[in-house]
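Enquirer: Below: sequence and its predicted model.
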Amino acid sequence: MVNRRDVGSWLEGPEAVTGASGYPGERLGFPEEGQGSLARPGRRFAAVLVDWVICLVIARGFFPEIAAPGTAGSMIPVGVLLVMNFLLVGTAGYTIGQRVLRMRVERVSVGGPIGLLKSLIRAVLLVLVIPPVTMGWDADRRGLHDLLSGSVVVRT
């Protein structure tokens, strides 16, 4: 039999029912603010925008006639974004946009770069635009791309 204490009260908030922590990253052992804390969605979105502009410049520079809007080649910037995320996150731990905005992608359990295989999974999901849809699934605001790759984006 379920009673009121099992369900909690709407006044107590979702933590009463789910046992979720007070801030994103607490249950994973990350600080609430400052260096080493989880990067917030706004900062992460800004980094993707910086990366997207860089990908557009690269695509237009190498494929000027193919990468024009409205053509089949307009997917070239998406391919550049995929390759850039795959290689940079897998080796260095951050993309150019993440570096500019002082963030890095690391393994949840031990830190450090996530490696090329997990970086590939993360990059494919990123270009499929799955992360913005799934950011609220996790109490730590990690998207499906982070959950499946065992990664977290932290501030540096």
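Expert: Thanks, I have the structure now.

Enquirer: going forward, measure contacts and count neighbours with C-alpha atoms only.
Expert: Noted.

Enquirer: Next SSE downstream of the longest helix belonging to the chain?
Expert: Of all the elements of type helix in the chain, the one with the most residues (DSSP state H) is helix 41-62. For helix 41-62, the following helix or strand on the C-terminal side (DSSP states H and E) is helix 76-91.

Enquirer: Going by contacts, tell me the helices and strands next to that next one.
Expert: helix 41-62, helix 116-127 (3 or more Cα pairs under 8 Å, 6 or more residues apart in numbering; DSSP states H and E).

Enquirer: mind listing what's buried in the helix or strand following that helix?
Expert: Scanning forward in sequence from helix 76-91 by DSSP H and E, the next helix or strand is helix 96-100. Applying a neighbour-count criterion of 16 or more other Cα atoms under 10 Å, the buried positions in helix 96-100 are I96, G97, Q98.

Enquirer: what do you get for stretch 139-149?
Expert: For stretch 139-149, using 16+ other Cα under 10 Å, the buried residues are A139, D140, R141, R142, G143, L144, H145, D146, L147, S149.

Enquirer: Relative to R122, how far out is the closest residue to L117 other than its chain neighbours?
Expert: Using Cα to Cα, 6 or more residues apart in numbering and skipping residues adjacent in sequence, the residue nearest L117 is G90, 7.6 Å away. Relative to R122, G90 is positioned 10 Å away (Cα to Cα, to the nearest Å).

Enquirer: want to compare, so here's the second one:
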Amino acid sequence: MGRRVAALMIDWGLSYLIALWLFGGTDLGILAVFAAEQILLVGTLGYSIGHRLVGISVRRLDGSAPGPLPAIVRTLLLCLVIPAVVFDQDQRGLHDRVMSTILVRM
């Protein structure tokens, strides 16, 4: 759980700095930058900047990268916050369960 929180804090902090530079730091700007980072990086590489720095990545249950559609849906659910804090005994958040993804150590 600690790595997830650390990755989220890193991604959110970077999103804040970029949004501050681009949009003056508005809440909607921060969320938009955060969502764009998650969709682009998780969808293509399987990890965000924060994930990479703490050594975790998002994978489908078969071990492959999530791809664009799961990254989009997963990110939208993550931005709603509630699905991310509701998790099962395997520590998979609702946003991961819905898209059949899991966070694994790199």
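Expert: Ah, there it is. As the structure is a prediction and not an experimental result, all values here were calculated from the model.

Enquirer: related to what we said a few turns ago, so between G90 and R122 of the first structure, which is more surrounded?
Expert: R122 (27 against 24; other Cα atoms under 10 Å).

Enquirer: isn't that one right next to L147, touching?
Expert: No: with contacts counted by Cα atoms under 8 Å, R122 of the first structure stays clear of L147, the gap being 9.0 Å.

Enquirer: so what corresponds to V104 of the second structure in the first structure?
Expert: Applying TM-score structural alignment, one finds that V104 of the second structure aligns to V154 in the first structure.

Enquirer: should've said A36 of the second structure
Expert: Aligned partner of A36 of the second structure by TM-score structural alignment: V83.

Enquirer: leaving aside the residues next to it on the chain, what's closest to the aligned partner of V85 of the second structure in the first structure?
Expert: Counting by TM-score structural alignment, V85 of the second structure corresponds to V133 in the first structure. Distances taken as Cα to Cα, 6+ apart put G143 closest to V133 of the first structure, at 7.7 Å, once the chain neighbours are dropped.

Enquirer: just V78 of the first structure next, same as before
Expert: V127 (6.5 Å).

Enquirer: go on, S149 of the first structure?
Expert: Per Cα to Cα, 6+ apart, closest to S149 of the first structure is K118, 4.9 Å.

Enquirer: and the match of A36 of the second structure, how many neighbours does it have?
Expert: The burial count for V83 of the first structure: 16, using other Cα under 10 Å.

Enquirer: could you measure I130 of the first structure against V78 of the first structure, distance?
Expert: 14 Å.

Enquirer: With neighbour numbers in mind, choose between those two.
Expert: V78 (18 against 14).

Enquirer: so how far is V86 of the second structure from the residue lying farthest from the centre of the second structure?
Expert: Distance from the C-alpha centroid of the second structure, by Cα atoms, centre = their mean, peaks at G24 (22.9 Å). To V86 of the second structure, G24 of the second structure is 32 Å away according to Cα to Cα.

Enquirer: Repeat that for G50 of the second structure.
Expert: 21 Å.

Enquirer: A7 of the second structure now?
Expert: Applying Cα to Cα, the value for A7 of the second structure to V86 of the second structure is 18 Å.

Enquirer: W21 of the second structure now?
Expert: 33 Å.

Enquirer: Nearest residue to G93 of the first structure in space, please, no chain neighbours.
Expert: P113 is the one closest to G93 of the first structure (Cα to Cα, 6+ apart), at 4.6 Å.

Enquirer: Any idea how many residues pack against that neighbour?
Expert: Counted with other Cα under 10 Å, P113 of the first structure comes out at 20.

Enquirer: likewise the one 4 residues further on?
Expert: By other Cα under 10 Å, 12 other residues sit near L117 of the first structure.

Enquirer: Good, wrapping up.
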